[in-house]
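In: Coordinates only, no sequence provided:
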């Protein structure tokens, strides 16, 4: 049933019905009562989408990430939803799979559906050419992947520094032939690779292209890559992965080879999750403030929606190196 049907049944204009439904006071009591009686009898439900388009107001926020299966993005999404709900917003979740075409499709969808704003973990292509977003009149907050040279709110960690500290720790334990896996479609992977290489340079250990793998951030890709690395005539004595999905696949490959950790091969990763703490030996990780990233990003977006002219902010949150026995040091 449409608004005009309510108006016809009540014998009033559609404008009068609209005033009643919106709580306006300039309606006679007997007319209001008649309209509400028809609404109750017909179980009429207002078309909220049409109302948003007419008012140019929306209660929807888009969250566009690489892969919700990643423990990192799952925790971020939890925080975004918590903050959004407290502020009377709903969240639409989209996975890009690091595919720029899917990313563009979702941004266009958010624009067409008149979303209030978007929290975005951009693909590598968009990170390098963020000017592409200027065609969308959407408030945007970027998370996880830094974009250069553009005025946009961002919530990040220092990826280079985090990888530098992790690699320094592994080197300090005496490991020298370190394999490292990085996501190949994000600026985050590039920044973490930069920190890894800097630590090698400090220790005067030459980079080894055989041991550095840039690949899709998927468990199966990491499992295959590490399985092959461990079959080399001179295999790595340590493995680092730059995110949780790569970490799960890499560690499974080590287990499949029945290699003792850390005696035969050390292991460390980004992203704390239940399995990294519960397995034996427990895994050395860089713990990212995932909930704080999502919480801060959503709060910043809501402020941007309310006040589009507020100053641009870049928030860099601290990560934490948790040292455990998978690298030959620390408590289980």
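Out: Perfect, I can see it now. Because the structure is predicted, anything quoted here is derived from the model rather than measured. Residues are numbered from 1 along each chain as shown.
In: From here on, just use CA atoms for contacts and neighbour counts.
Out: Noted.
In: Mind listing residues that contact whatever helix or strand residue 171 lives in?
Out: Per DSSP states H and E, residue 171 falls inside helix 159-172. Under the criterion Cα atoms under 8 Å, 6 or more residues apart in numbering, residues 188, 191-200, 203, 238, 285-286, 319-321, 327 lie in contact with helix 159-172.
In: Please indicate which of those residues are buried?
Out: Among these, those buried by neighbour count (16 or more other Cα atoms under 10 Å) are 188, 191-200, 238, 285-286, 319-321, 327.
In: All the helices of the chain, in order from the start?
Out: Using DSSP state H, the helices of the chain run over 3-10, 14-21, 29-42, 48-55, 71-86, 100-112, 124-128, 159-172, 187-202, 219-229, 244-256, 274-278, 290-306.
In: a markdown table for those helices, including distance to residue 264?
Out: Formatted as a markdown table, these follow (distance: least, Cα to Cα, whole Å):
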| stretch | distance to residue 264 |
| --- | --- |
| helix 3-10 | 72 |
| helix 14-21 | 71 |
| helix 29-42 | 72 |
| helix 48-55 | 59 |
| helix 71-86 | 27 |
| helix 100-112 | 40 |
| helix 124-128 | 35 |
| helix 159-172 | 14 |
| helix 187-202 | 21 |
| helix 219-229 | 13 |
| helix 244-256 | 10 |
| helix 274-278 | 18 |
| helix 290-306 | 32 |
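In: closest one to residue 64 among those helices?
Out: The minimum distance between residue 64 and the helices of the chain falls on helix 100-112, with 7.5 Å, by Cα to Cα.
In: Check which helices and strands the closest one is in contact with.
Out: strand 60-65 (3 or more Cα pairs under 8 Å, 6 or more residues apart in numbering; DSSP states H and E).
In: okay, the angle between the strand it packs on and helix 290-306?
Out: 140 degrees (axes from the mean of the first three to the mean of the last three Cα atoms, to 10 degrees).
In: Put this next to the first one:
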């Protein structure tokens, strides 16, 4: 069996079969699935991978990530590449764009490419999809807390502790009502935020009103959130966004609507970005160790790849802590630029 025969059976060109293996995102899903089904049926492996397989490894890992349009994702990629490069491995990138079906198809493609391991970022796989992956026998690490994706190894942020630190700071400034704008294509961190809030309430013996809703993780998403709250006449003391772009959009909306920040509305974000420190007022943020997330997940993966005796079913979790950067957007008036570990 060779690539020409695969192309003939699939009714496509040799170039299309090549794209399925090298640039799967450029191939129509139905064509891609047809080619993959035939390669699996005939147990076909491209020559460039077959040569490496004789050595027991393709020296490749896959990174499935929603996108590359944010500092968070770019830093995760950098962390993964650093560890993989030191190991002499190549990283194959697949943009899932928050689409569970696309993610599932990429996983099947990576199986056909005989990658040594896979890292999934903010996986949206359903339990039924995850069940099919149990036969893959490929080490996988998930950056995120979606336990339904079927990954035994997970690396994620402690948002409860992060929320505790941020809300404790906000409460100390006199804020009593908080709205969380979370990412409509990412993890819903609301339960963890509420847990951190309850810790603050118990500790300070103070009631804090809290609501949450989903929005697009973009400047437009933040802009529309403020616009909606103003139109509904339901402006909180503080708007906390999941992403830095949402915070920038919220800041723009406040200016357009003649709202003072932090006078009329305080603003904070669960994700920092260089721009958050140079806008006026500078935005209070949590610094997410994204590069460390990427490095930690890659190390977990390589530990599993390199330990043939380790049970694939053994669960491992690594939890990282964000840091609070206090700036001006929540009402802080002291001349500090401070990190709280």
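Out: Thanks, I have it. Please read all numbers here as calculations on a predicted model, not as lab measurements.
In: superposed on the second structure, where does the helix holding residue 171 of the first structure end up, distance-wise?
Out: Following the fit onto the second structure, the mean deviation recorded for helix 159-172 of the first structure is 2.0 Å by mean Cα distance after the TM-score superposition for the first structure.
In: Can you point out the buried residues in that helix?
Out: Result for helix 159-172 of the first structure [16+ other Cα under 10 Å]: buried residues 159-171.
In: ok, now stretch 50-59 of the second structure?
Out: 50, 57-59.
In: What is the nearest of the residues you listed to residue 110 of the second structure?
Out: Nearest to residue 110 of the second structure among the buried residues of stretch 50-59 of the second structure, with distances taken as Cα to Cα, is residue 58, at 11.3 Å.
In: what sits against that closest one?
Out: By Cα under 8 Å, 6+ apart, the contact list for residue 58 of the second structure reads 49, 52, 114-116.
In: What separation do you get for it and residue 80 of the second structure?
Out: 17 Å (Cα to Cα, to the nearest Å).
In: coming back round to it: dump the buried residues of stretch 50-59 of the second structure to a markdown table, plus distance to residue 86 of the second structure.
Out: Output for these, formatted as a markdown table (distance: Cα to Cα, whole Å):
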| residue | distance to residue 86 of the second structure |
| --- | --- |
| 50 | 23 |
| 57 | 16 |
| 58 | 16 |
| 59 | 12 |
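In: Can you tell me which of those residues is nearest residue 141 of the second structure?
Out: Taking Cα to Cα as the measure, residue 141 of the second structure lies nearest residue 59 of those, at 16.9 Å.
In: Translate the closest one into the numbering of the first structure.
Out: Alignment note (TM-score structural alignment): residue 59 of the second structure maps to residue 59 of the first structure.
In: Check the burial of the closest residue to its match other than its chain neighbours by counting its neighbours.
Out: Counting by Cα to Cα, 6 or more residues apart in numbering, residue 89 is the residue found nearest to residue 59 of the first structure once chain neighbours are left out, at 4.7 Å. Residues contacting residue 89 of the first structure under the criterion other Cα atoms under 10 Å number 17.
In: Also residue 259 of the first structure?
Out: 14.
In: doesn't residue 265 make contact with it?
Out: Yes - with contact defined as Cα atoms under 8 Å, residue 259 of the first structure counts as touching residue 265 (7.0 Å).
In: Residue 190 of the first structure is in contact with residue 182, isn't it?
Out: Yes - if you go by Cα under 8 Å, residue 190 of the first structure and residue 182 touch, sitting 7.5 Å apart.
In: More neighbours: which of the two?
Out: residue 182 (24 against 20).
In: could you list every residue that touches that one?
Out: Residue 182 of the first structure is in contact with 189-190, 192-193, 212-215, 217, 241-243, 246, counting by Cα under 8 Å, 6+ apart.
In: and the equivalent of residue 218 of the first structure over in the second structure, how many residues sit next to it?
Out: Here residue 218 of the first structure is matched to residue 218 in the second structure, going by TM-score structural alignment. Counted with other Cα under 10 Å, the neighbours of residue 218 of the second structure add up to 20.
In: Could you do the one 4 residues further on as well?
Out: By the criterion of other Cα under 10 Å, residue 222 of the second structure has 30 neighbours.
In: Then residue 158 of the first structure?
Out: Count around residue 158 of the first structure with other Cα under 10 Å applied: 17.
In: Next: residue 175 of the first structure.
Out: Residue 175 of the first structure: 18 surrounding residues under other Cα under 10 Å.
In: Pretty sure it sits against residue 262.
Out: No - with contact defined as Cα under 8 Å, residue 175 of the first structure does not reach residue 262; the gap is 10.2 Å.
In: and residue 108 of the first structure, what does it touch?
Out: Per Cα under 8 Å, 6+ apart, neighbours of residue 108 of the first structure: residue 136.
In: re the thing from before, can you tell me how far the match of residue 218 of the first structure sits from residue 183 of the second structure?
Out: Plainly put, residue 218 of the second structure is 9 Å away from residue 183 of the second structure if you go by Cα to Cα.
In: And residue 80 of the second structure, by the same measure?
Out: Going from residue 80 of the second structure to residue 183 of the second structure by Cα to Cα gives 23 Å.
In: In the first structure, what sits opposite residue 141 of the second structure in the alignment?
Out: Match for residue 141 of the second structure (TM-score structural alignment): residue 141.
In: burial count for that match?
Out: Here the number of neighbours of residue 141 of the first structure (other Cα under 10 Å) works out to 26.
In: got a list of what it touches?
Out: Counting by Cα under 8 Å, 6+ apart, residue 141 of the first structure touches 118-120, 152-155, 297, 300-301.
In: and if we set it to 7 Å?
Out: Contact partners of residue 141 of the first structure, counting by Cα atoms under 7 Å, 6 or more residues apart in numbering, are 118-120, 152-154, 297, 301.
In: Now neighbour count and distance to residue 63 of the first structure too, for those, in TSV please.
Out: Listed next are the contacts of residue 141 of the first structure as TSV, based on neighbours: other Cα atoms under 10 Å; distance: Cα to Cα, whole Å:
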residue	neighbour count	distance to residue 63 of the first structure
118	25	6
119	27	5
120	22	6
152	17	16
153	21	15
154	27	14
297	28	10
301	24	11
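In: now, which of these sits nearest residue 14 of the first structure?
Out: Using Cα to Cα, the contacts of residue 141 of the first structure come closest to residue 14 of the first structure at residue 118, 34.2 Å.
In: wouldn't that closest one be in contact with residue 139 here?
Out: Yes - counting by Cα atoms under 7 Å, residue 118 of the first structure touches residue 139, with 6.3 Å between them.
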